[in-house]
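predicted structure and sequence below. I'll ask about it afterward.
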Amino acid sequence: MMKQLVLAAALFGIFSTAALADDRYATRPPVVLSPDLTAPWINQLGGGTVRPVVYQRPVIQPQRGLFQRRVIRQMPQPAPQTVSAINPGIPAIRHPIEPQFLPQMVDYDTTEKPGTIVIDTNNRFLYLVMAGGKARRYGVGVGKPGFEWAGVHKITRKTEWPDWTPPAEMISREAAKGHYLPARMDGGAENPLGARAMYLGSTLYRIHGTNAPWSIGSAVSSGCIRLRNEDVVDLYDRVSVGTRVIVM
């Protein structure tokens, strides 16, 4: 009797093991991989489309005391960039305008009459002469190297949201660099002349706004004097056709 029981138990174990084996391998479980594995054979699992995941390692910074705390230092983000409409293809880094280039009343000793505009291209300032030894000062962008100029003119025309027609010389110059300018651009927020323009004499130079306010305080233009849009609107309302403009 005992032998029969032992034999029955052995047979039951064999059949149950086979059943479990069949059940275990009827449907294979998915293969789960740690993202830290970077062995070349991992790429073979997906036919060459699988790529190891790379995680940024935390930076351990020592702390005062007996213990250290793990700190993940965020990597600095690059400054957003844009492309200058006057100089397409050349990235201009956006940055806040420096405080000295914001409009402000300053002491200004000059023999010029109130209402005269004096532009100091070296220091990137435009002065609107006021009475009592004062002037209203604005930050400006001026001509880049090779495009500097000086002279005395009068404002001959004023325009709100001016159209932009690049001079033939500028179109040719930029085309030689692989930059192709439009033959004409309607006035608007994307127009490089900005919200207002004041034309100087019979020249191609203007005092105008800009769609790149971060360029104020720099030598970036082809000779024109540019202000922030809010500043050129303020100046535009304070001067008239015939205003004397001194560029030095």
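Received, thanks. Residues are numbered from 1 along each chain as shown.

please count neighbours and contacts with C-alpha atoms only from this point.
Noted.

quick one: residue 3 is in a helix?
Yes - secondary structure of residue 3 (DSSP: H, G, I helix; E, B strand; the rest coil): part of a helix.

structure two is appended below for comparative analysis:
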Amino acid sequence: MIVDKSNHRLAVVSGNVLLRNYKVGLGGDRTPEGSFVISEKVRNPNGRSDGVFGSRGLALSDSRYAIHGTDEPDSIGTDESLGCIRMLQEDLEELYDLILREQPLK
């Protein structure tokens, strides 16, 4: 996976093949840069599917950040998060099923 912070996009790639491309919400300078792995996959991170973090979460290694849903869909495409990567629930559920733990993120 590759996050393009300037265009608010998250791409899922396999080699040189683009598998999926999602619009995301970020936190501007608060969203960390570098290489990470998905260290944990969580269903219902708030204890329910309609919480503020949505129905799924993907923890980024060695950080306090994650890829998660949002209860504020209008924040997608903006820099309103505290650093995490926000996605629409249906996009995140698709990504969650595509991604294996320990998958690299750049």
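That came in fine, so what should we check first? Everything numeric in this text was worked out from a predicted model, so none of it was measured.

so after superposing, what's the score?
Scored against TM-score structural alignment, normalised by the length of the second structure, the superposed chains reach a TM-score of 0.91; 106 aligned residues with a Cα RMSD of 1.5 Å.

list the helices and strands the longest strand along the first structure packs on?
Once the first structure is assigned using DSSP state E, the strand that runs over the most residues is strand 151-160. Secondary-structure packing of strand 151-160 of the first structure (3 or more Cα pairs under 8 Å, 6 or more residues apart in numbering; DSSP states H and E): strand 196-200, strand 244-247.

average distance between the next helix or strand after the first one and the second structure?
Scanning the chain past strand 196-200 of the first structure towards its C-terminal end, the next helix or strand to appear is strand 206-208 (assignment: DSSP states H and E). Comparing strand 206-208 of the first structure with its match in the second structure after superposition yields a mean distance of 0.4 Å (mean Cα distance after the TM-score superposition for the first structure).

can you name the next helix or strand after strand 206-208 of the first structure?
Next element after strand 206-208 of the first structure (DSSP H and E): strand 219-221.

for residue 44 of the second structure, give its distance to residue 67 of the second structure.
Applying Cα to Cα, to the nearest Å, the value for residue 44 of the second structure to residue 67 of the second structure is 13 Å.

identify the contacts common to those two.
Each of residue 57 lies in contact with both residue 44 of the second structure and residue 67 under the rule Cα atoms under 8 Å, 6 or more residues apart in numbering.

which ones are touching the residue nearest the centre of the second structure?
Per Cα atoms, centre = their mean, the C-alpha nearest to the average position across the second structure is that of residue 67, at 2.7 Å. Listed by Cα under 8 Å, 6+ apart, the contact set of residue 67 of the second structure reads 57, 58, 59, 60, 84, 85, 86, 87.

and the first one, what pairs with it in the first structure?
What it means is residue 57 of the second structure. For residue 57 of the second structure, the aligned position in the first structure is occupied by residue 197, per TM-score structural alignment.

quick check, that match in contact with residue 160.
Yes - using Cα atoms under 8 Å, residue 197 of the first structure is in contact with residue 160, at 6.5 Å.

looking at the two, which one has more neighbours?
residue 197 (27 against 17; other Cα atoms under 10 Å).

how about that one, nearest residue that isn't a chain neighbour?
Leaving aside its sequence neighbours, residue 197 of the first structure sits nearest to residue 208 (Cα to Cα, 6 or more residues apart in numbering; 4.2 Å).

aligned partner of that neighbour in the second structure?
Using TM-score structural alignment, the equivalent of residue 208 of the first structure in the second structure is residue 68.

list the contacts of the nearest residue to the residue nearest to the centre of the second structure once chain neighbours are set aside.
In space, and not counting its chain neighbours, residue 67 of the second structure is closest to residue 85: 4.6 Å by Cα to Cα, 6+ apart. Residue 85 of the second structure makes contact with 24, 25, 26, 27, 31, 65, 66, 67, 68 under the criterion Cα under 8 Å, 6+ apart.
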